[in-house]
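K.L.:
here is my input, please return the structure:
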Amino acid sequence: MRKQQCLKQAVTIVGKGLHSGIDVELKILAAEAGHGIQFQRMDLPEAPVIKADAANVFKTDRHTVIGDETAYVATVEHLMAAFYALGIDNALVEINAAELPILDGSAQPFIEAFKAVGLEEQAAEKPSLKIKEPISVQLGESEISIYPAEELEVMVTVDFQSAVLPAQFSRFKASQESFEEAIAPARTFVFLHELSALLQHGLAKGGQPDSALVFVEQLPTAEQKAALEKQYQQTIDVQSTGLLPGQSLRFSNEAARHKLLDLMGDLALLGFDIVGRIVAHKPGHGVNNKMALALRQLAIKERKTKNIPVYDPKQEAVYNIEDIFGKLQHRYPFLLIDKIIDLSPQHVVAVKNVTFNEPFFVGHFPGHPIMPGVLQIEAMAQTGGILVMEAIDDPLSYDTYFLKIDKARFRRPVVPGDTLIFRLDLMRPIRRGLVEMQAKAYVGDKLVAEAELLAQIIKRK
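P.N.:
Below you'll find the predicted structure:
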């Protein structure tokens, strides 16, 4: 896990919005750790702030737009890709318009501006999400899948069924190449017939020959040529298919690389790093955001279950039942833990396999067996006792006495067939034999009981 970063100094960038064609000024300021990326519309009343978040995306037609109808920022993907490339996590972006400048159609100009002022490392760590199970989303013909891997790897294929832009493949692996060098310079692109349609609908007003690659599948009509020359304010002499005259590729697969750039820019709205192998077929902003939202939900779930212990019966126990006999005074029918599966100076995890043969099920309750809550608390205390006795030379010469039970909650019934997993964490260092612990009991990933326990260990006389 890496440290968060911000800019050392403010950066000002000016340019034209791709679709609006208006002059835009960005002022990108450093922000404190945990701030994330936020945009502030300085041209609107009260200068509303719009958080760069995948959940704030509300339009994905040809570009990514965040916010809502009252206050939004469009075409954020290239700037977000630049933030991703350099590991910039915290910034306030002041903007005087609704759309970011297109610049040269890539993320490179942003990166150059940021590198000119330098970056500052911050104390907080950047969160990350490690993919443990495959995830896939689809939208029309587009599909993105993410698989478990030890590092980030991204593979993109595009196929426009075009003779002038054949199917392409792009791959990026964080440990082997620089996003800044291999992906960030790739420019956005458009087909000439699409550009003509956009111009007719009052869009792409900021488009210029140096802001996007234009692929010519068929020679333009006189009307299309006139509209293009009016837009570019220069004579356009298109004599053949291919790229617009005067343009050249930075990479043979520049289109696929730019789609990879857009994908990472859209995923950067998540605010955390991804550890996994991403495979994207015909990605676009819509399916990119669909995957981002799926990852966002996964991250929320993982945060909720972060400290939930995982029990693998095939894994060798730290202490088996015979070892526990050497640590605790308890014996049948009151020894309520079967083994210890994790142990450190600050926490302990134990397992209890609940069977119908437990003696307390005879009367609690006939025909409806439920493990008594007080015995769940007792099992928690025994689990904590293992942690306490670990530091004592002769643990069987000590007894443990409850002093207080606080904030006890029983959330789900525990029944025969359940495997209880207890996790206890020290709330503060042990002093004068006093032990205070946070105790939680789980069945699978469901919390069934919790409490704060205070006990004292006393040597037998």
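
K.L.:
for the rest of this, base every contact and every neighbour count on C-alpha atoms.
P.N.:
Will do.

K.L.:
okay, which residue is most central for the chain?
P.N.:
Among the residues of the chain, the smallest C-alpha distance to the mean C-alpha position (CA atoms, centre = their mean) belongs to Phe272, namely 4.1 Å.

K.L.:
list the contacts for that residue?
P.N.:
Phe272 makes contact with 126-129 under the criterion CA atoms under 8 Å, 6 or more residues apart in numbering.

K.L.:
ok, Leu447 touching Ala439?
P.N.:
No - in terms of CA atoms under 8 Å, Leu447 does not count as a neighbour of Ala439; the distance is 10.8 Å.

K.L.:
more crowded one of the two?
P.N.:
More neighbours surround Ala439 than the other of Leu447 and Ala439, with 25 against 19 (other CA atoms under 10 Å).

K.L.:
the helix or strand hosting the more buried one - contacts with which helices or strands?
P.N.:
Mapping Ala439 onto the secondary structure by DSSP states H and E places it in strand 434-443. If you count contacts as 3 or more CA pairs under 8 Å, 6 or more residues apart in numbering; DSSP states H and E, strand 434-443 packs onto helix 373-389, strand 419-426, strand 446-459.

K.L.:
can you show me the strands along the stretch 101-250 of the chain?
P.N.:
119-125, 128-130, 135-139, 142-147, 153-158, 168-173, 189-191, 213-216, 242-243 (DSSP state E, counting those that start in this stretch).

K.L.:
export the helices and strands packed on strand 434-443 to JSON lines and tack on distance to Gln4?
P.N.:
Compiled in JSON lines, these are given as follows (distance: least, CA to CA, whole Å):
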{"stretch": "helix 373-389", "distance to Gln4": "35"}
{"stretch": "strand 419-426", "distance to Gln4": "28"}
{"stretch": "strand 446-459", "distance to Gln4": "32"}
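
K.L.:
what's the most buried one of those?
P.N.:
Among the helices and strands packed on strand 434-443, judged by mean count of other CA atoms under 10 Å, the one packed with the most neighbours on average is strand 419-426 (a mean of 24).

K.L.:
this one as well, want them side by side:
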Amino acid sequence: MKQQTIQKEVSLKGVGLHTGKEVNLTFKPAPENHGYVFKRMDLEGHPSLPAEAAYVVNTQRGTSLEKNGVQIQTSEHVLAACVGLEIDNVLIEMDASEPPIMDGSSKYFVEALEQAGVKEQESEREIYEVKEITSYVDEETGSEIMVVPACDYEITTMVDFGTKVLGTQNASIKNLKEFKEEIADSRTFSFLHEIETLLDHGLIRGGDLNNAIVYVDKELSPETMEKLKKVFDKDEISVKSNGILDNLTLHHPNEAARHKLLDIIGDLALIGTRIKGRIIANKPGHKVNTEFAKKMAKKIKAEKRNQVPQVDLNQAPLMDVNQIMKMLPHRQPMLLIDKIFELTDNHVLGTKNVTMNEEFFKGHFPGAPVMPGVLIVEAMAQTGGILILSTVPDPENYLTYFMKIDNVKFKQKVVPGDTLIFRCHLISPIRRGICHMQGYAYTNGKLCAEAELMAQIVKSK
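P.N.:
Here you go, the predicted model:
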């Protein structure tokens, strides 16, 4: 399955639910492997904030993200629309901290994205296939969310708030193709006692009776009635027979459960990787959703890091050492890779046989030879160099230079007789000859080193 973005930019505007501020939001096409990124156009330098679980800072009445002082509030409805339409890469520009609440659902974001059109990209979509049950439980509230193996991305949610007016509700989808018709128009909701508290704390400044379902779970006092009239700018406030404040008509009998499912989709977008598995959530909320997203993101990253590539060392390589030397300027003793087995637009796989004849073993622990860690990173970088040089028609006329090395870790020693397997993949698209990639080195079935590398190719002639 290929990654997708949108064909053209599209904008919409409204007010933030909690800030009450008017905001313009623009969806823009984004390159492959970009993911979902928010951009604050109202701040100096237009800083960006990736939609990742690591940046969650607050889950009260919505999921708020923050990085280096840059904040995005109530991100879930926008992200749910992107996931629901199976869009992988999009830039979300805003001139305030909170997206417009619109009608309290994802409906208007879905309509805007459909207006922009969906465009298929070249790179394959990364999908994490669930092989075992993973769960997160909030001991304080009893909320639980888990994922189990399944053939698609399925979600089932069960809600029980212990109130007669709402009761117990369930909602589910078998795949994301159901999102637009079954889930997208399900609006956010609250109980009357919560509305009173939020108003007392100066929140929901952008709320009105058209973008939030209010379930009346207590007697409506004259004082509360007057307060609501003033806040919602209504001459009269009433409770209808279905227990909902004023005259709002439900889109679905179980709209509350469907909106909780919508929130789950938006919050789990923060994992950063598509899931092939069934999500089962009992009494979900933004806190349990995002804690589960953090747990899954760490699990996926760890599995990816420790997943040794399967390479048949006896098969003919894509490139042997002679072909490598036609592309790389390195020569012995500084040519540190022997073969390339895989090469695509966004990743490369290479190997090196470590022998006792290596020059560095003469001086590096001669009595107990160990390959220097810096040379493992250099070999990793040379493998990545093949990836970046493959983007130009005359690679023999270019040199590759390090720009930055981050998050270097060494896990296992490498000794004579070992075979090193290197895998490098792009973190962001190659631009102007600059390549930002994640590199891993494996030996004896284990991860032995990893590093985040940035390099640039420059013409040598």
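
K.L.:
TM-score for these two?
P.N.:
Comparison of the two superposed chains (TM-score structural alignment, normalised by the length of structure 1) gives a TM-score of 0.68, and 346 aligned residues with a CA RMSD of 3.4 Å.

K.L.:
picking that back up, out of the contacts of Phe272 of structure 1, who's nearest Thr305 of structure 1?
P.N.:
Using CA to CA, Leu129 is the member of the contacts of Phe272 of structure 1 that sits closest to Thr305 of structure 1, with 13.0 Å.

K.L.:
how many other residues sit next to the closest one?
P.N.:
16.

K.L.:
please apply the same query to Ile92 of structure 2.
P.N.:
Residues contacting Ile92 of structure 2 under the criterion other CA under 10 Å number 26.

K.L.:
what residue of structure 1 takes the place of it?
P.N.:
Superposed on structure 1 with TM-score structural alignment, Ile92 of structure 2 falls opposite Val93.

K.L.:
now the angle from whichever strand or helix holds Ile265 of structure 2 to strand 168-173?
P.N.:
Secondary structure assignment for Ile265 of structure 2, by DSSP H and E: helix 255-268. Computed by axes from the mean of the first three to the mean of the last three CA atoms, to 10 degrees, the angle separating helix 255-268 of structure 2 from strand 168-173 equals 50 degrees.

K.L.:
and helix 255-268 of structure 2, how far from structure 1 on average?
P.N.:
Here helix 255-268 of structure 2 is compared with structure 1 after superposition; its mean distance to the aligned residues, by mean CA distance after the TM-score superposition for structure 1, is 0.7 Å.

K.L.:
tell me where the stretch 151-300 of structure 1 has helices.
P.N.:
With DSSP state H, counting those that start in this stretch as the criterion, the stretch 151-300 of structure 1 has helices at 179-182, 192-200, 222-232, 254-267, 285-304.

K.L.:
can you put these in a markdown table and add mean neighbour count?
P.N.:
Formatted as a markdown table, the helices of the stretch 151-300 of structure 1 follow (neighbours: other CA atoms under 10 Å):
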| stretch | mean neighbour count |
| --- | --- |
| helix 179-182 | 16 |
| helix 192-200 | 17 |
| helix 222-232 | 15 |
| helix 254-267 | 27 |
| helix 285-304 | 18 |
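
K.L.:
for these, which one sits closest to Val443 of structure 1?
P.N.:
Val443 of structure 1 sits nearest to helix 285-304 of all those, at 15.0 Å, using CA to CA.

K.L.:
what's around the nearest residue to Gly118 of structure 1 once chain neighbours are set aside, how many residues?
P.N.:
Closest residue in space to Gly118 of structure 1, ignoring its immediate chain neighbours: Lys8 at 5.6 Å, by CA to CA, 6 or more residues apart in numbering. As a burial measure, the neighbour count of Lys8 of structure 1 was computed by other CA under 10 Å and equals 17.

K.L.:
list the contacts for Lys8 of structure 1?
P.N.:
For Lys8 of structure 1, counting by CA under 8 Å, 6+ apart, the contacting residues are 30, 117-120.

K.L.:
for ChimeraX, what selects the buried ones among these?
P.N.:
In ChimeraX syntax, the buried subset of those is picked out as below (16 or more other CA atoms under 10 Å):
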select :30,119
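
K.L.:
ok, and the contacts of Lys8 of structure 1 in structure 2?
P.N.:
Among the contacts of Lys8 of structure 1, the ones whose aligned partners also stay in contact in structure 2 (both residues aligned by TM-score structural alignment, their matches' CA atoms under 8 Å) are 30, 117-120.

K.L.:
got those as JSON lines, with distance to Arg171 of structure 1 columns?
P.N.:
JSON lines is the format used below for the kept ones among the contacts of Lys8 of structure 1 (distance: CA to CA, whole Å):
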{"residue": "Ala30", "distance to Arg171 of structure 1": "31"}
{"residue": "Val117", "distance to Arg171 of structure 1": "30"}
{"residue": "Gly118", "distance to Arg171 of structure 1": "28"}
{"residue": "Leu119", "distance to Arg171 of structure 1": "27"}
{"residue": "Glu120", "distance to Arg171 of structure 1": "29"}
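
K.L.:
in structure 2, which of the contacts of Phe272 of structure 1 still touch?
P.N.:
Here the contacts of Phe272 of structure 1 are checked against structure 2 with both residues aligned by TM-score structural alignment, their matches' CA under 8 Å, and the contacts held in both are 127-129.
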